[in-house]
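**Q** Just need the structure, nothing else, for what follows:
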Amino acid sequence: MRNRAATVIIREDKVALLKRNKGHGNYYVFAGGGIEYGETAEQAAIRETLEELGVHVELKKLLTTVPFNGTQYYFTAQIISGEFGTGNGEEFTKSSIEDGTYEAVWIPLTKISELDVRPLEVVKILMDNDSTD
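**A** Below is the predicted model of the structure:
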């Protein structure tokens, strides 16, 4: 089990996601990854977002935690610099058939309930606009 941290970035009624294309199909995840030894969840969320999306973020608040193979921390965040879609983390440089591909995308909030966005617990929170302000 490994704790993870991720960011939920919303801009102009769209949410930043990573589109995963694996052998069994497509699904979407929030930018994030494992918390390294000596790192806080907040530090991991910021680092992983830079690696995966190519942007520096400022965390706003802890949106929720999800128990899944450890604890997953989801923070709302705002982009402060960088160029979206220029992530150069290991996911993009060591792609394999087993791992599939990753693509940074903006998805309208009105469409996320129609897609396979994981985890569903975060999607449900986002459908309630008041909780992400």
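**Q** Could you use CA atoms for every contact and neighbour count after this?
**A** Noted.
**Q** can you give me the strands in the protein?
**A** 4-11, 14-22, 25-29, 32-34, 55-67, 71-82, 101-108, 117-118 (DSSP state E).
**Q** Run through who's touching the shortest one.
**A** The reference is to strand 117-118. If you take CA atoms under 8 Å, 6 or more residues apart in numbering as the criterion, strand 117-118 is touched by 27-30, 123.
**Q** again, but for stretch 57-76
**A** The contact list for stretch 57-76 (CA under 8 Å, 6+ apart) reads 1-9, 41-42, 45-46, 49-50, 77-81, 121-122, 131-132.
**Q** longest helix of this protein?
**A** helix 41-53 (DSSP state H).
**Q** that older thread, output the contacts of strand 117-118 in TSV; the columns should cover neighbour count and distance to residue 102.
**A** Compiled in TSV, the contacts of strand 117-118 are given as follows (neighbours: other CA atoms under 10 Å; distance: CA to CA, whole Å):
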residue	neighbour count	distance to residue 102
27	16	10
28	22	9
29	19	10
30	24	11
123	16	19
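**Q** Just put those residues in JSON lines and tack on distance to residue 56.
**A** Conversion of those to JSON lines gives the following (distance: CA to CA, whole Å):
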{"residue": "27", "distance to residue 56": "24"}
{"residue": "28", "distance to residue 56": "21"}
{"residue": "29", "distance to residue 56": "18"}
{"residue": "30", "distance to residue 56": "15"}
{"residue": "123", "distance to residue 56": "23"}
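**Q** structure for this one too, so we can compare:
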Amino acid sequence: MRHRVGIILIEDDHLAVIKRNRDEEVYYVIPGGGMGMGETEIETAIREAEEELGIIVSGLKHALSFKHNHTHSYYFVGEYSGLFGSGKGEEYDAGRGRGSYFPCWVSLDELSGINLYPQEVKQYLLQPKAGE
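**A** Sure, this is the predicted structure:
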């Protein structure tokens, strides 16, 4: 079974995402990626945040986990420091032919109207929070 880790960052009612443009389709993904051999979930989250977003994450807390198509996914919430959007991971190599990647923020108010993957994270974010 594969293991995938993602980082849910919310600031000023905006969610950190990667805007993808692939095969003329525009969609958004939660930053993250696959666990390396011998890595923990937290180590993966820290590495992926640096590679994809150019930031250092801290105070990570487990938000949700789920299994889908032979992949066990773990998502964490936390804080960050550094220059958001300065990532230099392999995702940004245009020669890979996998479309474009653009780190950005989307308003939580707009979340229901965009294609955000994975769907499980979108559903989690759209749930009413206690006290609302």
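**Q** Tell me how they score on TM after superposing.
**A** TM-score of the superposed chains, computed with TM-score structural alignment, normalised by the length of structure 2, equals 0.90; 129 aligned residues with a CA RMSD of 1.5 Å.
**Q** For the strands of structure 1, give me TSV that also has distance to residue 95 of structure 1.
**A** Converted to TSV, the strands of structure 1 look like this (distance: least, CA to CA, whole Å):
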stretch	distance to residue 95 of structure 1
strand 4-11	21
strand 14-22	11
strand 25-29	15
strand 32-34	16
strand 55-67	21
strand 71-82	23
strand 101-108	6
strand 117-118	20
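**Q** Just name the most buried of those.
**A** Using mean count of other CA atoms under 10 Å, the stretch among these with the greatest mean number of neighbours is strand 4-11 (a mean of 24).
**Q** For it, which helices and strands make contact with it?
**A** strand 14-22, strand 32-34, helix 41-53, strand 71-82 (3 or more CA pairs under 8 Å, 6 or more residues apart in numbering; DSSP states H and E).
**Q** Including distance to residue 104 of structure 1, could these go into TSV?
**A** Shown next, in TSV, are the helices and strands packed on strand 4-11 of structure 1 (distance: least, CA to CA, whole Å):
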stretch	distance to residue 104 of structure 1
strand 14-22	5
strand 32-34	12
helix 41-53	6
strand 71-82	13
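**Q** Tell me which of these sits nearest to residue 102 of structure 1.
**A** When the helices and strands packed on strand 4-11 of structure 1 are compared by CA to CA, strand 14-22 sits nearest residue 102 of structure 1, at 4.9 Å.
**Q** list the helices and strands that closest one packs on?
**A** Other elements packing on strand 14-22 of structure 1 under the criterion 3+ CA pairs under 8 Å, 6+ apart are strand 4-11, strand 25-29, strand 101-108.
**Q** orientation of it relative to strand 25-29 in degrees?
**A** Interaxial angle of strand 14-22 of structure 1 relative to strand 25-29 (axes from the mean of the first three to the mean of the last three CA atoms, to 10 degrees): 140 degrees.
**Q** mean deviation of strand 14-22 of structure 1 from structure 2?
**A** Once fitted to structure 2, strand 14-22 of structure 1 is off its aligned match by 0.4 Å on average (mean CA distance after the TM-score superposition for structure 1).
**Q** Give me the contact list for that strand.
**A** Contacts of strand 14-22 of structure 1 (CA under 8 Å, 6+ apart): 8-10, 26-31, 97-109.
**Q** So what angle separates the directions of it and helix 41-53?
**A** Angle, strand 14-22 of structure 1 to helix 41-53, by the same axes, to 10 degrees: 70 degrees.
**Q** Just the angle for strand 14-22 of structure 1 relative to strand 101-108, thanks.
**A** Using the same axes, to 10 degrees: strand 14-22 of structure 1 against strand 101-108 is 150 degrees.
**Q** before we move on, back to that, what's in contact with the longest helix of structure 1?
**A** For helix 41-53 of structure 1, contacts defined as CA under 8 Å, 6+ apart pick out 4-7, 31-36, 55-59, 73, 75, 83-91, 104.
**Q** Please repeat the previous calculation with a cut-off of 7 Å.
**A** Helix 41-53 of structure 1 has contacts (CA atoms under 7 Å, 6 or more residues apart in numbering) with 5-7, 31-33, 35, 55-57, 73, 84-89, 104.
**Q** That's all I had, so thanks and see you.
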